[in-house]
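what follows is a protein structure lacking sequence information:
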């Protein structure tokens, strides 16, 4: 399926780089010119990797975007000797920003919104914070809480079954497609197919079942509410009106917990703003940064 954002991405230079952090090596990609006046460090969501945010990057020409793969996902190996919990991910992000792009604007999508919020609340220096599809309430209490509970058993089974069986279950293409169908809201058949193919390609690029289970437990055990009151920086929340992970009512409440936040609501989309409505997200980001 042709990438509907390929032409725009082709206009933006990109280079892959690496940096040593927490005893491991983090792979990251720099989009745009190093001389750009604005830099965003973008943190992807659970089971994803940096490619997932490409459609948003495609709509941000002129802004330098630095997009790492989280430890244990994509091309970044797990951190040896560290639990892949929120404290580790937040410390990893703090060290990443300080090493690669000090005082850059920080952006987090989905699980990345938890990591980014925890890091900023813990002292990561950034002028502004952007959260896309923020996890604004416990995932188990969302509109599809039953499916989330099933996911808990799914990831637990993947972690406890004999390794070949567990790994096969977690990378099973049919289950990945079920997840993709549950999240996609677009009725455009071409865009829907693109979303599914993106998940088919990138949703199973985790290092192993152990890091995946640790990251999943972290993702469902925390949400942004715990960190919002401690984040003084201007914050932009880009929320979806049909998000099955955090309902829009919870996102509206989340915005009130920050000392200085604004909420942009995007209609007719769910937890895949970055795939289905990247232009709207990028527009909100540009206005916020301006």
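Noted; the coordinates are in hand. This is a predicted model, so every value here is computed, not measured.

every contact and neighbour count from this point should use C-alpha atoms.
OK.

and residue 10, how many residues sit next to it?
10 (other Cα atoms under 10 Å).

could you do residue 94 as well?
21.

so who does it touch?
Taking Cα atoms under 8 Å, 6 or more residues apart in numbering, we find residue 94 in contact with 119, 120, 124.

next one: it from residue 76, what distance?
16 Å (Cα to Cα, to the nearest Å).

before we move on, what about residue 248?
From residue 248 to residue 76 the distance is 33 Å (Cα to Cα).

repeat that for residue 148.
In terms of Cα to Cα, residue 148 sits 26 Å off from residue 76.

for residue 192, same thing?
Taking Cα to Cα, one finds residue 192 at 28 Å from residue 76.

can you check residue 101 too?
Applying Cα to Cα to residue 101 and residue 76 gives a distance of 18 Å.

which one's more surrounded, those two?
Counted by other Cα under 10 Å, residue 101 and residue 76 do not tie: residue 76 has more neighbours, with 20 against 15.

my read: that one touches residue 27, true?
Yes - at 5.4 Å, residue 76 and residue 27 qualify as touching, with contact defined as Cα atoms under 8 Å.

give the intersection of the neighbour lists for those two.
residue 69.

OK, contacts around residue 106?
So residue 106 contacts 40, 41, 42, 43, 116, 126, 128, 129, 130 (Cα under 8 Å, 6+ apart).

okay, and which of those residues map to strands?
Within the contacts of residue 106, residues falling in strands by DSSP state E are 40, 41, 42, 43, 129, 130.

which one of those residues sits closest to residue 258?
residue 129 (11.1 Å; Cα to Cα).

show me what contacts the closest one?
Contacts of residue 129 by Cα under 8 Å, 6+ apart are 105, 106, 107, 233, 234, 235, 236.

what about 10 Å?
40-41, 104-108, 113, 116-117, 120, 231-237, 261, 288-289 (Cα atoms under 10 Å, 6 or more residues apart in numbering).

now, of those, which are buried?
Taking 16 or more other Cα atoms under 10 Å as the criterion, what is buried in the contacts of residue 129 is 40-41, 104-108, 113, 116-117, 120, 231-237, 261.

which ones among these lie within helices?
Using DSSP state H to define helices, the subset of the buried ones among the contacts of residue 129 located there is 113, 116, 117, 120.

tell me how far the third one lies from residue 183.
Which is residue 117. 23 Å.

the second one too?
Residue 116 sits 22 Å away from residue 183, going by Cα to Cα.

same check, this time on the last one
Residue 120 sits 28 Å away from residue 183 when distances are taken as Cα to Cα.

second structure follows, compare the two:
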């Protein structure tokens, strides 16, 4: 792995750069056993699974940074939407010979996992606080519009990176998720926000994300799915998972108390037990 990762970055020794058109992916490959693909949410990177990876004992975890985010260099800024991103992930998997049985997606990563299930055979999809609903009210119109405007405005990612790249700002953002993180977790998100390219990739993803198209096809998605929701999530409340499960033919919902949006970073053991217990059943 080139020295693009900070020396103390989680699983740095298991990460490598993989060129699969059109992107230059940063991928963690850790463990042995049946393969699980882990997909992070918007604004994060594969580092967000730093506690869940070891908790999934007996699994081989493939964990890419999504295009434009973390340490994956995007080869095309037009491919940040759900459908093209899933296509590019399928290309990466095929090129490397990776055949995941399960895809575990957090937040927006869960939507990507469902889209991927229409392209490759999967045993199951697991969504952790799956972002499968629209923003409500005026936000449903204004937030995507604002993201589109910012993503095409020169220098905006650099400005945001400078303004928000402070520990205080990052702590405030993370507190709003309902998930208190340890100092190391806060520092890792600070590292990401200080990268203008990461901010640009996140804005591009928000601008091109069309969850309505995905959920319109939900009745045709026959993959077994677990939507894992947490009561303290301030970003994606549990009712979003319950509503989405009503649209998916083979979905179960499991709610965990006392955790926020970043549940897998707060209590990876509880999340892993919920996932492996459901898979065993």
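Nice, thanks for sending it over. Given the structure is predicted, the values throughout are model-derived calculations rather than measurements.

would you pull the TM-score for this pair?
Superposed pair, TM-score by TM-score structural alignment, normalised by the length of structure 2: 0.82. Supporting alignment: 268 aligned residues with a Cα RMSD of 3.1 Å.

any chance you could map the strands in structure 1?
Using DSSP E, strands in structure 1 cover 14-21, 24-31, 39-43, 64-68, 105-109, 129-132, 235-240, 261-266.

first to last residue in stretch 28-44 of structure 2, what's the distance?
14 Å.

the counterpart of residue 222 of structure 1 in structure 2: neighbour count?
In structure 2, residue 222 of structure 1 lines up with residue 211, judged by TM-score structural alignment. Using other Cα under 10 Å, residue 211 of structure 2 has 17 other residues around it.

from residue 169 of structure 2, how far off is residue 211 of structure 2?
Counting by Cα to Cα, the gap from residue 211 of structure 2 to residue 169 of structure 2 is 28 Å.

ditto for residue 92 of structure 2
34 Å.

compare those two (neighbour count), which wins?
residue 92 (21 against 13).

mind listing what the more buried one touches?
Applying Cα under 10 Å, 6+ apart to residue 92 of structure 2 gives the contacts 18, 19, 20, 21, 22, 23, 24, 25, 64, 86, 98.

that one maps to what in structure 1?
Using TM-score structural alignment, residue 92 of structure 2 sits opposite residue 96 in structure 1.

how about residue 80 of structure 2?
By TM-score structural alignment, residue 80 of structure 2 lines up with residue 84.

list the contacts of its match.
By Cα under 10 Å, 6+ apart, the neighbours of residue 84 of structure 1 are 71, 72, 78, 210, 211, 212, 213, 214, 215, 216, 217, 218.

the same query, at a cut-off of 6 Å, please.
Listed by Cα atoms under 6 Å, 6 or more residues apart in numbering, the contact set of residue 84 of structure 1 reads 214, 215.

that older thread, out of the ones in strands among the contacts of residue 106 of structure 1, which is nearest to residue 140 of structure 1?
Distances from residue 140 of structure 1 to these, taken by Cα to Cα, are shortest for residue 43, at 22.6 Å.

can you count the residues close to that closest one?
For residue 43 of structure 1, using other Cα under 10 Å, the count is 29.

look up how far residue 141 of structure 2 lies from the equivalent of it over in structure 2.
If you follow residue 43 of structure 1 across to structure 2 using TM-score structural alignment, you land on residue 39. Using Cα to Cα, residue 39 of structure 2 is found at 26 Å from residue 141 of structure 2.

please apply the same query to residue 149 of structure 2.
13 Å.

ok, now residue 46 of structure 2?
29 Å.

what's the neighbour count on whichever residue in structure 2 pairs up with residue 254 of structure 1?
Applying TM-score structural alignment, one finds that residue 254 of structure 1 aligns to residue 244 in structure 2. Around residue 244 of structure 2 there are 20 other residues, counting by other Cα under 10 Å.

how about residue 233 of structure 2?
21.

aligned to it, what sits in structure 1?
By TM-score structural alignment, residue 233 of structure 2 lines up with residue 243.

identify the residue nearest its match in space, chain neighbours excluded?
residue 270 (3.9 Å; Cα to Cα, 6 or more residues apart in numbering).

distance between the ends of stretch 173-182 of structure 2?
14 Å.

who's in contact with that stretch?
Counting by Cα under 6 Å, 6+ apart, 232, 233, 234, 235, 260, 261, 262 sit against stretch 173-182 of structure 2.

which of those lies closest to residue 190 of structure 2?
Once Cα to Cα is applied, the member of the contacts of stretch 173-182 of structure 2 that ends up nearest residue 190 of structure 2 is residue 262, at 15.6 Å.

returning to that earlier point: could the ones in helices among the buried ones among the contacts of residue 129 of structure 1 be laid out in JSON lines, adding distance to residue 136 of structure 1?
Below are these laid out as JSON lines (distance: Cα to Cα, whole Å):
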{"residue": "113", "distance to residue 136 of structure 1": "9"}
{"residue": "116", "distance to residue 136 of structure 1": "13"}
{"residue": "117", "distance to residue 136 of structure 1": "11"}
{"residue": "120", "distance to residue 136 of structure 1": "16"}
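
before we move on, the earlier item: and the ones in strands among the contacts of residue 106 of structure 1, which two are furthest apart?
43 and 129 (11.5 Å).

thinking again about what came up before, just the buried ones out of the contacts of residue 92 of structure 2, please.
The buried subset of those - by 16+ other Cα under 10 Å - is 18, 20, 22, 23, 24, 25, 64, 86.

in CSV: those residues, plus distance to residue 161 of structure 2.
Putting those into CSV (distance: Cα to Cα, whole Å) gives the following:
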residue, distance to residue 161 of structure 2
18, 26
20, 28
22, 25
23, 22
24, 22
25, 22
64, 22
86, 27
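
of all the residues you listed, which comes closest to residue 188 of structure 2?
residue 64 (16.2 Å).

and the aligned partner of that closest one in structure 1, what does it touch?
In structure 1, residue 64 of structure 2 lines up with residue 68, judged by TM-score structural alignment. With contact taken as Cα under 6 Å, 6+ apart, residue 68 of structure 1 is in contact with 27, 28, 50.

what about the residue nearest to residue 68 of structure 1 when sequence neighbours are not counted, neighbour count?
Distance criterion Cα to Cα, 6+ apart; nearest residue to residue 68 of structure 1, sequence neighbours excluded, is residue 28 at 3.8 Å. For residue 28 of structure 1, the neighbour count with other Cα under 10 Å is 24.

cool, the one 3 residues further on as well?
Here the number of neighbours of residue 31 of structure 1 (other Cα under 10 Å) works out to 25.

and the aligned residue in structure 2 for it, how far from residue 185 of structure 2?
When structure 2 is aligned by TM-score structural alignment, residue 31 of structure 1 is paired with residue 30. Noted for residue 30 of structure 2: a distance of 20 Å to residue 185 of structure 2, by Cα to Cα.
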